[in-house]
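Visitor: Give me a model of this one.
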Amino acid sequence: MARVVDAFCDPAIGYVVDRIGGLIVPRLIRSLAIPFGITGFLCFLALPLSPTGKVVCAGATYIVFGAIYSCINTPYGALAVMMSRSASQRVGLNAFRMMGCQAGSLLVALLTIPAITWLGGGESAAQHRYGMAVYVLALSVFGTFLWLCAARGCAVRYPPAPVRQDLVSTLRHLLGNRRWVLSNLLAFFYFVGQAALFGFALYYASIVLGGTEQLGANIITFVTVLLFAGVPACLPLARRMGTVGAGIICLIVQGIA
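Guide: Here you go, the predicted structure:
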């Protein structure tokens, strides 16, 4: 259910931004930064509810958090197009953004389990719940701060004008755009690979290797390091082979691996 809502929110917020214009993007990020932090914290807050209530609360908060994330991250992902008209500069901006993303993922993978144990003061279930709440609260506050910094520091120099086409005409033009179709196919297979990789890592560590949660975290950390190392290669690859060509080659190599 949560993934269905997420799949609807991404194109919906993109459609809204197209109709209102690019100048709304910083305001949108600024207005959703605090709700993002609050709902992110509530997702991991263990409330004293019945088992059914806990499931309902977890599902509801996760769906709301995913919807807010889609509504703030989708416009943020389009900022590079509004900040520069140079294709190489846009690739550089996105590569720099992904390096920050991977660095954050690396830190979270390294710190999560030790931080929860340290903040909770022990290994019991109650201590883990307390440590998780404090840890996620810190991440939520820091994430809100970073979103506000992005809204303030990223200047929209070339905002797209509002588009007043109806939805059917927009979809028809998009489907006729070969590069748009290829980019979406690349993104689809990339996220399928990422979800499978990170979803199976803990299972592989505990069931196949017979290891602990820490071993699973170490595997995810190693993968994140490789992702971080690959980001700087994006810009020279895109310059040499073109954006779409570089994406297709990288996707083929990822599939083989």
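Visitor: CA only for contacts and neighbour counts going forward, please
Guide: Fine.
Visitor: any idea how far residue 162 is from residue 72?
Guide: As for residue 162, its distance to residue 72 is 19 Å (criterion: CA to CA, to the nearest Å).
Visitor: Those two: which has the busier surroundings?
Guide: Taking other CA atoms under 10 Å, residue 162 and residue 72 do not tie; residue 72 has more neighbours (23 against 14).
Visitor: separation between the more buried one and residue 173?
Guide: Counting by CA to CA, the separation of residue 72 from residue 173 is 25 Å.
Visitor: Would you do the same for the sequence below? I want to compare the two.
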Amino acid sequence: MKSTSQKVSFGEKVGYSLGDGSANLVFQMMMMFQLFFYTDVFGIKATAAGMILLFARFFDAFVDPLVGILSDRTNTKWGKYRPWILWTALPFAVFFVLAFLTPDLSERGKIIYAGITYTLLMSIYSFNNTPYSSLGGVMTSDIKERTSISSIRFVTATIATFIVQGLTLPLVNKFGQGDASKGWAITITLFAIVAVVLMIITFFTTKERITPPANQKTSVKQDLKDIVSCRPWKTMFILTLFLFTTLAMWGSGMSYYFNYFVDKDALFYFLGNIGLVSGGSEPTGVIHKILDAFGLIVYDNSQVFAVGFSLFNMVGQLVTLAGVILLSQFLSNIFGKRNVFIICLALTALFTSLFFVVSANNISTIFILNILKSLAYAPTIPLLWAMMGDVADFSEWKNHRRATGFVFAGIVFALKAGLGFGGAICGGIIDSFGFVANTVQSADSILGIRLTASIIPAITFFVGVIALLFYPISKKLNEQIQGELDARRENNQ
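Guide: Below you'll find the predicted structure:
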């Protein structure tokens, strides 16, 4: 089958992208707010909360390969991977809600409840997201179409990220009316309902076009041998592990950074200058009424953290969205995915490190650094999954066998392991520096929070840069692989 016959319509690309929008309603919540929720809302100590995140990752180590094996061997009229998106949609939503409830339990009971619900959520995430990611690798073999699919996918993912990072805390305040537990429960339930709808749309609007070679024999042992011996896969595994360790650490760290380090009076003044402070009266303009409906208008200092941090996140996501749309495919078509990833990730590490030197009352500089960091990171977002599709092609090209689900399962495991490690590292560091939730922090505690939001994630970002130096699939080799695989498929080899 020639790649020219594997063009994917814009509607199908959008339909596929909605699945990642759904996943990011959950993923971003875990990455940005799970640790903060456990410590500041549910009342679990930071180290214990971090260990919950880490424990779930070890348990999940057995789930991801299983999902890859099962999905590769699934044969239905809908394909191998699409059915899993439909089958897991409702359980995904249920476990999402359960992970953010706050039952009245003892400290030990809270730890057990959080451990069980978070582990279940991560497991169902594997059963949903590994097949979903694999689907993107079998919708087309055309490398430009694949990059286009990834770019549109991450436009939708960025919109979902914008919603989660920008509206979660204001909606919690709005729905809770002083009761944080109630606010979180209603907000998460709302997101869960939307997530189910988006997954169902993805199932009905997508199509699988690439199948394994006709003479391929089923062998888990051979699948494992193929990926372990695949240098591009090992490179992407290390990159993904450190990338998502960093994102989870930085996302969690910034929650504490804004709540405990950033000067509330300076932030209040900053928000007032851009029209987000009410001055004690109800908003009158249409825009202000809309903002107020989402909890984005400050009435007093108690709302400064929620609105300020939400604005910080929304600005970052808008810049990221522009970068994904305008830069990712354009730059990768010219310079190749690997080269773009290396330069942009190195710049991301640099801008992240600079959060350490900003003073607590210099709000404008904090926002400027966020804009620079987001713009630098934006082009890399679609490239990770487009490159994983290339890795599946590389493995098929080299071994004459294709196991897309197994290839992606390892990367999803690295992603979630990074998520667990990042949260655990952040929790462990701030706890070791003396963090106590919902109190004025000591100078040592503030130092720990600043480190988790700047220097330490900058270092782990840079490990990803080093890993990419060993990624062997250049733009030229990618085109060669595509051409040879197209010829094989045409001849049913």
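Visitor: which ones are touching residue 176 of structure 2?
Guide: With contacts defined as CA atoms under 8 Å, 6 or more residues apart in numbering, residue 176 of structure 2 is in contact with 182-184.
Visitor: rerun at 10 Å
Guide: 170, 182-187 (CA atoms under 10 Å, 6 or more residues apart in numbering).
Visitor: Helices - which of those residues land there?
Guide: Among the contacts of residue 176 of structure 2, the members falling in helices (DSSP state H) are 170, 182-187.
Visitor: Where neighbours are concerned, which of those has the most?
Guide: Ranking those using other CA under 10 Å puts residue 170 first, with 28 neighbours.
Visitor: any idea how far the equivalent of that one over in structure 1 is from residue 122 of structure 1?
Guide: Taking TM-score structural alignment, residue 170 of structure 2 has residue 114 as its aligned residue in structure 1. The gap separating residue 114 of structure 1 from residue 122 of structure 1 is 10 Å, by CA to CA.
Visitor: Tell me the residues that contact both of the two, please.
Guide: With CA under 10 Å, 6+ apart as the test, residue 114 of structure 1 and residue 122 both reach residue 131.
Visitor: hang on, the earlier thing: looking at the contacts of residue 176 of structure 2, which one is closest to residue 263 of structure 2?
Guide: residue 170 (19.1 Å; CA to CA).
Visitor: isn't that closest one right up against residue 292?
Guide: Yes: in this structure residue 170 of structure 2 lies within contact range of residue 292 using CA atoms under 10 Å: 9.2 Å.
Visitor: Just say helix, strand or coil for the alignment partner in structure 2 of residue 52 of structure 1.
Guide: Aligned counterpart of residue 52 of structure 1 in structure 2: residue 108 (TM-score structural alignment). What DSSP: H, G, I helix; E, B strand; the rest coil gives for residue 108 of structure 2 is helix.
Visitor: What separation is there between residue 108 of structure 2 and residue 98 of structure 2?
Guide: 17 Å.
Visitor: neighbour-wise, which of the two wins?
Guide: Using other CA under 10 Å, the more surrounded residue of residue 108 of structure 2 and residue 98 is residue 98, with 20 against 10.
Visitor: which residues does the residue opposite residue 60 of structure 2 in structure 1 once aligned contact?
Guide: Counting by TM-score structural alignment, residue 60 of structure 2 corresponds to residue 6 in structure 1. Contacts for residue 6 of structure 1 (CA under 10 Å, 6+ apart) come out as 12, 63-71.
Visitor: now with 7 Å?
Guide: By CA atoms under 7 Å, 6 or more residues apart in numbering, the contact list for residue 6 of structure 1 reads 66-67, 70.
Visitor: Checking it next. Helix, strand or coil?
Guide: Classification of residue 6 of structure 1 by three-state DSSP places it in helix.
Visitor: count of residues packed around residue 18 of structure 2?
Guide: 28.
Visitor: Check the contact between it and residue 198; I expect there is one.
Guide: Yes: Residue 18 of structure 2 lies in contact with residue 198 (CA atoms under 7 Å); the separation is 5.5 Å.
Visitor: Quick check: buried residues in whatever helix or strand residue 195 of structure 1 lives in?
Guide: Using DSSP states H and E, the secondary-structure element containing residue 195 of structure 1 is helix 178-203. Counting neighbours by 16 or more other CA atoms under 10 Å, one finds that the buried residues in helix 178-203 of structure 1 are 186, 190, 198, 201-202.
Visitor: Just give me the closest of the residues you listed to residue 253 of structure 1.
Guide: Nearest member of the buried residues of helix 178-203 of structure 1 to residue 253 of structure 1, counting by CA to CA, is residue 190, at 11.6 Å.
Visitor: quick one: what's aligned to the closest one in structure 2?
Guide: In structure 2, residue 190 of structure 1 lands on residue 243 (TM-score structural alignment).
Visitor: Let me know the distance separating its match from residue 268 of structure 2.
Guide: Residue 243 of structure 2 is 33 Å from residue 268 of structure 2, by CA to CA.
Visitor: do the same with residue 460 of structure 2
Guide: Distance from residue 460 of structure 2 to residue 268 of structure 2, by CA to CA: 33 Å.
Visitor: Please apply the same query to residue 124 of structure 2.
Guide: Relative to residue 268 of structure 2, and taking CA to CA, residue 124 of structure 2 is found at 40 Å.
Visitor: Over to residue 468 of structure 2?
Guide: Distance from residue 468 of structure 2 to residue 268 of structure 2, by CA to CA: 42 Å.
Visitor: what do you get for residue 410 of structure 2?
Guide: Residue 410 of structure 2 is 45 Å from residue 268 of structure 2, by CA to CA.
Visitor: What of residue 287 of structure 2?
Guide: 20 Å.
Visitor: try residue 84 of structure 2
Guide: 47 Å.
Visitor: now residue 79 of structure 2
Guide: Distance from residue 79 of structure 2 to residue 268 of structure 2, by CA to CA: 53 Å.
Visitor: These two - which one has more neighbours?
Guide: Using other CA under 10 Å as the criterion, residue 79 of structure 2 and residue 268 rank with residue 268 on top: 22 against 18.
Visitor: The closest residue to the more buried one other than its chain neighbours is in what secondary structure piece?
Guide: Spatial nearest neighbour of residue 268 of structure 2, excluding adjacent residues (CA to CA, 6 or more residues apart in numbering): residue 304 at 6.1 Å. Using DSSP H and E, the element containing residue 304 of structure 2 is helix 304-323.
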